[in-house]
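Asks: Need a 3D model of the following:
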Amino acid sequence: MTVYGIPNCNTVKKSFDWLKANHIDFEFHDFKKKGITAEKLNTWCNIFGWETVLNRKGLTWKKLTKEEQAKIDNQNSAIAYLIKNTSAIKRPILEKNGSAILIGFDDDKYQQTLA
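Replies: Modelled structure (predicted):
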């Protein structure tokens, strides 16, 4: 299991706590330190949809002007933006055996998918 995110994110911390409480081993991939590839982002966008992978609720997105936000209107423009602004990737994203299975944190979905 690999958890993708940033360490100071409260949602990532909730994910860590859930995984530890349920005795599920995982590795952590820190976007800030290790970055992310366009290929990985494309894979996630194809699974979850680019509009889900792009976190529009966070400060990174909200700092953009309305004009800048309007230009991010498809998967390619979203991926170009996310590579440069990894804090705008919805998190955490969990992969099991190299395949993305969960995005964000939802106790019920974690229970259904991982328990």
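
Asks: can we go C-alpha only for contacts and neighbour counts from here?
Replies: OK.

Asks: Surely Gln75 touches Thr52?
Replies: No - using Cα atoms under 8 Å, Gln75 is not in contact with Thr52; the gap is 10.6 Å.

Asks: list the residues that contact both of these two?
Replies: Cys45 (Cα atoms under 8 Å, 6 or more residues apart in numbering).

Asks: Which one's more surrounded, the two?
Replies: Ranked by neighbour count (other Cα atoms under 10 Å), Gln75 and Thr52 place Gln75 first, with 18 against 15.

Asks: Identify the residues contacting Asn22.
Replies: Asn22 touches Ala115, counting by Cα under 8 Å, 6+ apart.

Asks: mind running it again at 10 Å?
Replies: Asn22 is in contact with Phe16, Gln111, Leu114, Ala115, counting by Cα atoms under 10 Å, 6 or more residues apart in numbering.

Asks: this one as well, want them side by side:
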Amino acid sequence: MILYGIPTCDTCKKALKALQAAGKEVTFRDVRAQPLTTAEIEAITHEFGDRAVNKQSTTYRAFNDFLKASDIEAQIAAQPTVLKRPIIQNGTTWHLGWDAATEAALTA
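Replies: Take a look at the predicted model:
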């Protein structure tokens, strides 16, 4: 299982802690320190589309008009912290965010 996020994100910390407490083997992937590959960005955007980008974030709001008009892949490549977090890959299954349903599905 791979958890994509940043170490300062409270939701990522909460998800990581819950998954580890449930005995899951989780690899934390800091998208700022280890930028996503083109293939990873494509997989995420294929799975979630524009939902993968947090348009309410200060990162997104700071984008210039050109970058806001660019495709999702370009936005994520330019600034990986614009991703909604966490993104969790569990084999071939993907989860976006951390809510009760995601927690139930992954910690059972």
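
Asks: Pull out the buried residues from the contacts of Asn22 of the first structure.
Replies: For those, a burial check counting by 16 or more other Cα atoms under 10 Å picks out Phe16.

Asks: Let's have the contacts of Asn22 of the first structure in JSON lines, adding secondary structure.
Replies: Shown next, in JSON lines, are the contacts of Asn22 of the first structure (DSSP: H, G, I helix; E, B strand; the rest coil):
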{"residue": "Phe16", "secondary structure": "helix"}
{"residue": "Gln111", "secondary structure": "helix"}
{"residue": "Leu114", "secondary structure": "helix"}
{"residue": "Ala115", "secondary structure": "coil"}
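
Asks: Could you export the contacts of Asn22 of the first structure as JSON lines, including distance to Ser87 of the first structure?
Replies: Formatted as JSON lines, the contacts of Asn22 of the first structure follow (distance: Cα to Cα, whole Å):
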{"residue": "Phe16", "distance to Ser87 of the first structure": "18"}
{"residue": "Gln111", "distance to Ser87 of the first structure": "26"}
{"residue": "Leu114", "distance to Ser87 of the first structure": "25"}
{"residue": "Ala115", "distance to Ser87 of the first structure": "28"}
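
Asks: nearest to Ala100 of the first structure, of the contacts of Asn22 of the first structure?
Replies: Leu114 (12.5 Å; Cα to Cα).

Asks: what do we get in the second structure for Ser87 of the first structure?
Replies: Residue correspondence to the second structure (TM-score structural alignment): Ser87 of the first structure is matched to Thr81.

Asks: In three-state terms, how would Gln56 of the second structure be classified?
Replies: Per three-state DSSP, Gln56 of the second structure ends up coil.

Asks: which residue lines up with it in the first structure?
Replies: Checking with TM-score structural alignment, Gln56 of the second structure has Lys57 as its match.

Asks: so Thr37 of the second structure touches Ala77, yeah?
Replies: Yes - using Cα atoms under 10 Å, Thr37 of the second structure is in contact with Ala77, at 8.4 Å.

Asks: quick revisit: now the match of Gln56 of the second structure: how far from Ile83 of the first structure?
Replies: Noted for Lys57 of the first structure: a distance of 18 Å to Ile83 of the first structure, by Cα to Cα, to the nearest Å.

Asks: Mind checking which of the two has more residues around it?
Replies: Ile83 (17 against 10).
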